[in-house]
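Peer 1: take this sequence and fold it.
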Amino acid sequence: MQRWADAFGDDHEITWYEDQFSGRTMDRPAWNRLISDAKRGKLSRIVVWRLDRLGRTANGLTALFDELPKLKVGLVSIKDGLDLETPAGRLMANVLASVAQYETEVRAERVRAGQLKAKRQGKTWGGSQPGRLLFLSSDQVETIQHLHLQGKPKAAIARACGVSRPTVYRILRQYDPS
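Peer 2: Here you go, the predicted structure:
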């Protein structure tokens, strides 16, 4: 994305919109800011890496494809190689929106089938019992403290140490040097 902006930004102001939400919904904080800015005329073009980064529902994406030309906002998908300002680009965008929704639905079916199979085999998931106290090695405690002092996010610390976020918070409270 940065390379595209450097090559084609044409001295336009570039604003980055990044969400950490699922693309299965079009109601996401950064997305809402982007579409609001587009409606206020602050954007001339939206550039995405791939169309499925915008959303994974055909309805949401096709509504967007209809709305953007009315707002005089172009859409470029770098990886998909399309531009909504051309008839071929609009056709491909709608096809790719359908494919993105299809992939999401197939993935959901596989997850449901895997969960059903696991239930039939008596497997359970969902974490430990509430109130269960985990004992950590001194290395894990040191790593949690070290990563915290480096300013790492609690979720990243939890993943790195193989524990839950509440465990990270508990350790940081428990071993707080102050």
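Peer 1: can we go C-alpha only for contacts and neighbour counts from here?
Peer 2: Fine.
Peer 1: distance of the spatially most central residue of the chain from Arg53?
Peer 2: For the chain, Gln20 is the residue whose C-alpha lies nearest the centre (C-alpha atoms, centre = their mean; 3.8 Å). To Arg53, Gln20 is 11 Å away according to C-alpha to C-alpha, to the nearest Å.
Peer 1: same question for Tyr17.
Peer 2: From Tyr17 to Arg53 the distance is 11 Å (C-alpha to C-alpha).
Peer 1: the structure of the following sequence is requested for comparison with the preceding one:
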Amino acid sequence: MLIGYSRISTQLQNVDLQHDALTQAGCEKIFSDKISGTVAERPALSKLKEILRKGDTLVVWRLDRLGRSLKDLIEWMYYFEKEGIALKSLQESIDTSTATGKLVFHIFAAMAEFERNLIQERTQAGLSAARARGRVGGRPKGLNEDKRKLAVKLYHSKEHSIDQICGMMGISKPTLYSYVKSE
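Peer 2: Have a look, this model is predicted:
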């Protein structure tokens, strides 16, 4: 049986392209996740793993839909081989039911990890360049400096409970504690 798996990383992405390709490839069932490929535990993928049986073929639109790290993809490959399950990737034209397909799988898995590492390097370089220009990333502070000092003062005075201080200032407990810690 051909069973499809699709994955998108964000709610803004659309899974239709993958579903159409998997349906056209003859998949009888399709499982979908909306989660990053770097997350190992994915609900639909876990359910899919329970359903796959010897002789089945897992079909993905691209290898990076199954996993972004070489280690994860190779672990999946070992699992598939042990269970007698084939893997087919439509975009890379990989079919691990053949020796050539297995070789090509390992080459493309290495390339997927290389691409992920390049993205991380570019992101870090961009952040470093922004910091060098004086830009600070992250979330904006919840309170201005005067209100932060007041919240810390109220905390140290011990006249109000943590819940009262947070309610008055409109902040969460972790935010209050981070203000106290930074003072």
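Peer 1: map the residue nearest to the centre of the first structure onto the second structure.
Peer 2: For Gln20 of the first structure, the aligned position in the second structure is Lys34, judged by TM-score structural alignment.
Peer 1: quick check: the longest helix belonging to the first structure compared with the second structure, mean distance?
Peer 2: Taking DSSP state H as the criterion, the first structure has its longest helix at helix 87-120. Once fitted to the second structure, helix 87-120 of the first structure is off its aligned match by 0.7 Å on average (mean C-alpha distance after the TM-score superposition for the first structure).
Peer 1: whereabouts in the second structure does the helix or strand following that helix align?
Peer 2: Sequence-wise, the next helix or strand downstream of helix 87-120 of the first structure (DSSP states H and E) is helix 138-149. Using TM-score structural alignment, helix 138-149 of the first structure lines up with nothing in the second structure.
Peer 1: ok, now stretch 98-110 of the first structure?
Peer 2: Counting by TM-score structural alignment, stretch 98-110 of the first structure corresponds to residues 110-122.
Peer 1: how far does that stretch sit from its chain's centre?
Peer 2: Taking C-alpha atoms, centre = their mean, to the nearest Å, the mean C-alpha location of stretch 110-122 of the second structure is offset from the chain mean by 14 Å.
Peer 1: which residues belonging to that stretch are considered buried?
Peer 2: Neighbour-count burial for stretch 110-122 of the second structure flags Ala110, Met111, Ala112, Glu113 (criterion: 16 or more other C-alpha atoms under 10 Å).
Peer 1: same question, stretch 14-32 of the first structure
Peer 2: Buried-residue list, stretch 14-32 of the first structure, by 16+ other C-alpha under 10 Å: Gly23, Arg24, Met26, Arg28, Trp31.
Peer 1: what sits up against that stretch?
Peer 2: Residues outside stretch 14-32 of the first structure that contact it (C-alpha atoms under 8 Å, 6 or more residues apart in numbering): Ala5, Arg33, Leu34, Asp52, Arg53, Leu54, Gly55, Arg56, Thr57, Gly60, Thr104.
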